[in-house]
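[1] structural data only, the sequence is not supplied:
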């Protein structure tokens, strides 16, 4: 009898798990609560017809670097656009710091800080595969490339203290790195923020901060097509509120259930051991995001021309301003002058908007579950560096943190990272274990961003969960080479 696998959630991790199990010979079905697949990795016309916005992230450096996606051959299915500029950081007075894909160009433009930027990033870029291997798995193991892991760890420790500001001394250099640190949506400086920032900066000069032509849905569409080619099925409008109401098979016969969801769904199952249930209850969720999608009648009128060519823009001013804004969020407040992560995909991908028009989205960090509408706050922060932005707006679609779970039920309180991004939860995600994807329930596994390696579109949590499930079923250690023949 062919064994079956049910996957709850069709985000990149859920689909990566589904592809793995279908290629291993199981009958796989994916259940998705929404009317379309992808979770946050969906592309919709949320403002006006012809303006294609991503519900979650647009730029995917982790997908380009992902061992799973590289073995899968995602580059054969997705037309990647890798901009010359990985990210830009405008400052007052028309100045800007630019992280070019070219490391040397970035360092040269930073002047006095060029040497420090090279020292920070170049050793990681040179051993990027070892860095990715270390960071794309759980941390309780011996790394395959100890040198790469050591170099990464040293730089994280350097950047995790207040003294880190002395390694980059110019306003441009300090702001450029602060902007990438703030992706972690946590207190700064900290080990968690430093880990995220160092890795993202290395991605920027290695494979680059690429985006799929046409939108994030290109990634999930490629996975879904592969799943269907291997007899898998996908059912939309299938919201699962309790595992006890889910008919997913017989674990004694080897049937599997993988959850690309918040770990909280496990609490609905009868028989969950008290100790594990308490760990799930103690698992923390972080601040949320308030996001706005904007349709424009032309490009954003940035004061600095280099910023106009960047797909990703970090707004927030100086390093000190960004640290202060993130501290306010951590204390449960909405900053007046927040850190804003903005993306303007239409400057490099003309398929995203009608000719001559522009697609723009931005989010800012807010307290968990906040109902704050960030539209005006974000517009003011953009106008600070792009006077006239307001006059180019055709339409806006705003989603506060409290409404994010309607898009993706795993985004508890608007937390898009799958759980608070802290040092403790980099190891305890959601439990401390060498195999955190395995649950105490027979045949049930977690395959979401609440497990290692955590957030970003990389599919690795799904791969690790499916690989663990197959090992428990067969005793065999499946490799990516076994699965994809590479």
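    Looks like it arrived, so ask away. These figures come from a predicted structure and were not determined experimentally. Numbering: from 1, shown residues only.
[2] can we go C-alpha only for contacts and neighbour counts from here?
    OK.
[3] which residues does the residue lying closest to residue 115 once chain neighbours are set aside contact?
    In space, and not counting its chain neighbours, residue 115 is closest to residue 107: 6.8 Å by CA to CA, 6 or more residues apart in numbering. Taking CA atoms under 8 Å, 6 or more residues apart in numbering as the criterion, residue 107 is in contact with 113, 114, 115, 117, 118.
[4] wasn't residue 107 part of a helix?
    Yes. Checked against DSSP: H, G, I helix; E, B strand; the rest coil, residue 107 lies within a helix.
[5] look up how far residue 172 lies from it.
    11 Å (CA to CA, to the nearest Å).
[6] same thing with residue 182?
    Where residue 172 is concerned, residue 182 sits at a distance of 16 Å (CA to CA).
[7] cool, residue 166 as well?
    Taking CA to CA, one finds residue 166 at 13 Å from residue 172.
[8] so which of those two has more stuff around it?
    residue 172 (24 against 10; other CA atoms under 10 Å).
[9] show residues contacting the helix or strand where the more buried one lies.
    The secondary structure element spanning residue 172 is helix 171-181 (assigned by DSSP states H and E). Contact with helix 171-181 is made by 88-89, 91, 96-99, 110, 113, 117, 165, 168, 188, 193-194, 196-198, 200-201, 314-319, 322-323, 339, as judged by CA under 8 Å, 6+ apart.
[10] next SSE after it?
    helix 191-205.
[11] for residue 288, give me its contacts.
    365, 366, 367, 368, 369, 370, 401, 413, 414, 415, 416.
[12] where's the third one relative to residue 402, distance?
    Read it as residue 367. Distance from residue 367 to residue 402, by CA to CA: 10 Å.
[13] before we move on, what about the second one?
    Between residue 366 and residue 402 the distance, using CA to CA, works out to 10 Å.
[14] now the first one
    Summarising the geometry, the distance separating residue 365 from residue 402, computed by CA to CA, is 12 Å.
[15] tell me which stretches of the stretch 1-150 of the chain form strands.
    4-8, 27-31, 43-44, 53-54, 80-81, 85-90, 96-100 (DSSP state E, counting those that start in this stretch).
[16] which among the ones you listed is found nearest to residue 346?
    strand 53-54 (10.0 Å; CA to CA).
[17] who are the packing partners of that closest one?
    strand 43-44, strand 358-366 (3 or more CA pairs under 8 Å, 6 or more residues apart in numbering; DSSP states H and E).
[18] put this next to the first one:
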């Protein structure tokens, strides 16, 4: 955004390659391309930043017919087709209840995205949609969350999307995350970038360079003194790291707020190179890039409660993504990749390869025999890979209701720090986790206004480079 406004831009990246949580690499065997962190991008499809940036005209986003699947014992499964009518028809006696919960919100998908992907302290632009979403949150985020359901498939499906928040269930914060994901599943779908998540970052990097920006890798910024010459500096770091970098340039109250910011529990991830696609018992699960594992709603909630209490779940929730179902470029012909993580207590150093393999085997007997190689990262490994993932918290801060209000402080412009020209644009600031680009975009928008007097946002669509204005 700075480069598009005609400003000179220098991007400093701690690692040897850019990408953060959106890198793609051969983690197991040659020819198998794995997403290192993020894999499926429902928020990328609805993000106001990516839509203004024209992401889908820059890279190929593959949107499946089935957004996600949730297998259950006996070959049964809840299937979230992008087509809401088809989903409802398959849910039998719970179809009408599922329809009444989601249909009006699916019809207002753009407004749901605007509300959920902005600072919670901003006045809602669409109060009717905000009210509808709030009622759905209360319905599915409180102890009576099972009152509308009669079967297992529909509540299990919703528990699966709520589990993405790594929060106890039922809870309002988990319900908010899950409902937003479910709404987008039936509106724009859950797309997968062809070639890997790295393609999103590469498209952004290409645009920066095309407009005069410079990207330097292998450079770690540890103090504001190292960016003293910049009129504006936007940091994509955790709240804790921001406190360290700011040091005595921040007032004591702000440093205390950054250091009080709480981190959630963690993920532990395993990537598999497979000799063939996963042998799911249910054919629709075989066609779905995203699969939620963990059994019934009661079982998924129990697993997440265990993690919230600092215990490894005996029967854990597992999020699996089989990208090669929709993107054959991820693996050699006839073979497949599988990306999977489970939730664990923060700072866990226990390898979850066997746990994840066992959970998949329940719904895909013979899976173990398809494994050619695997690559595992514990929660501690994830923090070593990316210091923003404190203790393996891939959300860079627990997405509790309190921390959606104070992320990391209570302010209508929480991206702007008290230090002149210094901004926080990471997942530790609104709107929080996921690959949507909005934390940085909101920080940049604030900096353009306060540091450069630019109130009109620059055009971000694919175009010729602008004249540089320093």
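    Looks like it arrived, so ask away. Since the model is a prediction, treat every value here as computed from it, not as a measurement.
[19] could I get the TM-score for this pair?
    Superposed pair, TM-score by TM-score structural alignment, normalised by the length of structure 2: 0.96. Supporting alignment: 461 aligned residues with a CA RMSD of 1.3 Å.
[20] tell me the one among the contacts of residue 107 of structure 1 nearest to residue 426 of structure 1.
    For the contacts of residue 107 of structure 1, the nearest to residue 426 of structure 1 is residue 117 (25.7 Å; CA to CA).
[21] what's the counterpart of that closest one in structure 2?
    Using TM-score structural alignment, the partner of residue 117 of structure 1 in structure 2 is residue 98.
[22] how about that match, what does it touch?
    Counting by CA under 8 Å, 6+ apart, residue 98 of structure 2 has contacts 88, 154.
[23] from residue 284 of structure 2, how far out is it?
    Distance from residue 98 of structure 2 to residue 284 of structure 2, by CA to CA: 19 Å.
[24] any buried residues in the helix or strand encompassing residue 224 of structure 1, and which?
    Assigned by DSSP H and E, residue 224 of structure 1 belongs to helix 217-229. Neighbour-count burial for helix 217-229 of structure 1, counted by 16 or more other CA atoms under 10 Å, picks out 217, 218, 219, 220, 221, 222, 223, 224, 226, 227, 228.
[25] cool, and stretch 314-326 of structure 1?
    314, 315, 316, 317, 318, 319, 321, 322, 323, 324, 325, 326.
[26] what do you get for stretch 64-73 of structure 2?
    Those would be 64, 65, 66, 67, 68, 69, 70, 71, 72, for stretch 64-73 of structure 2 by 16+ other CA under 10 Å.
[27] wait, which of the contacts of residue 107 of structure 1 is closest to residue 75 of structure 1?
    residue 118 (28.6 Å).
[28] wait, what's in contact with that closest one?
    103, 104, 107.
[29] for residue 62 of structure 1, state which of those residues is nearest.
    residue 103 (18.0 Å).
[30] let me know how buried the closest residue to the closest one other than its chain neighbours is, in neighbour terms.
    Using CA to CA, 6+ apart and skipping the chain neighbours, the partner closest in space to residue 103 of structure 1 is residue 205 (5.5 Å). For residue 205 of structure 1, the tally of surrounding residues (other CA under 10 Å) stands at 24.
[31] need the counterpart of residue 205 of structure 1 in structure 2.
    Looks like residue 205 of structure 1 aligns to residue 186 there (TM-score structural alignment).
[32] ok, now residue 295 of structure 1?
    Match for residue 295 of structure 1 (TM-score structural alignment): residue 273.
[33] now do residue 42 of structure 1
    Residue 42 of structure 1 maps onto residue 23 in structure 2, by TM-score structural alignment.
[34] check residue 380 of structure 1 too.
    Using TM-score structural alignment, residue 380 of structure 1 lines up with residue 358 in structure 2.
[35] give me the number of residues near that match?
    By other CA under 10 Å, neighbour count at residue 358 of structure 2 equals 16.
[36] helix or strand for it, which one?
    helix 353-363.
[37] follow-up on the earlier one: which non-adjacent residue is nearest the match of residue 42 of structure 1?
    residue 198 (4.5 Å).
[38] which residues does that neighbour contact?
    19, 22, 23, 24, 35.
[39] what do we get in structure 1 for it?
    Using TM-score structural alignment, residue 198 of structure 2 pairs with residue 217 in structure 1.
[40] what is the nearest of the buried residues of helix 217-229 of structure 1 to residue 62 of structure 1?
    residue 219 (12.3 Å).
[41] would you agree that closest one is in contact with residue 212?
    Yes. The criterion here is CA atoms under 8 Å, and residue 219 of structure 1 meets it with residue 212 at 7.4 Å.
[42] overlap in contacts of the two?
    Contacts common to residue 219 of structure 1 and residue 212, judged by CA under 8 Å, 6+ apart, are residue 78.
[43] roughly how far apart are residue 120 of structure 2 and residue 220 of structure 2?
    From residue 120 of structure 2 to residue 220 of structure 2 the distance is 32 Å (CA to CA).
[44] looking at those two now, which is surrounded by more residues?
    Taking other CA under 10 Å, residue 120 of structure 2 and residue 220 do not tie; residue 120 has more neighbours (19 against 11).
[45] contacting residues for the more buried one?
    404, 405, 430.
[46] quick one: map it onto structure 1.
    Checking TM-score structural alignment: residue 120 of structure 2 goes with residue 139.
[47] matching residues in structure 2 for stretch 228-237 of structure 1?
    Counting by TM-score structural alignment, stretch 228-237 of structure 1 sits on residues 209-218 of structure 2.
[48] same deal with stretch 84-93 of structure 1?
    With TM-score structural alignment as the criterion, stretch 84-93 of structure 1 aligns to 65-74.
[49] regarding that stretch, how distant is the last residue from the first?
    End to end - CA to CA - stretch 65-74 of structure 2 spans 23 Å.
[50] need the residues that contact it.
    So stretch 65-74 of structure 2 is contacted by 77-83, 153, 156-157, 160, 185-186, 189-190, 282, 284-285, 287-293, 295-296, 362-363 (CA under 8 Å, 6+ apart).
[51] repeat that for stretch 60-67 of structure 1.
    Contacts of stretch 60-67 of structure 1 (CA under 8 Å, 6+ apart): 69-70, 132-133, 136, 200, 203-204, 207-211, 456-460.
[52] for whatever residue of structure 1 lines up with residue 164 of structure 2, give me its contacts.
    Counting by TM-score structural alignment, residue 164 of structure 2 corresponds to residue 183 in structure 1. Contact analysis of residue 183 of structure 1 by CA under 8 Å, 6+ apart lists 193, 196, 197, 341.
[53] so what's the third one closest to, chain neighbours aside?
    Once flanking residues are discounted, residue 197 of structure 1 sits nearest to residue 181: 4.0 Å by CA to CA, 6+ apart.
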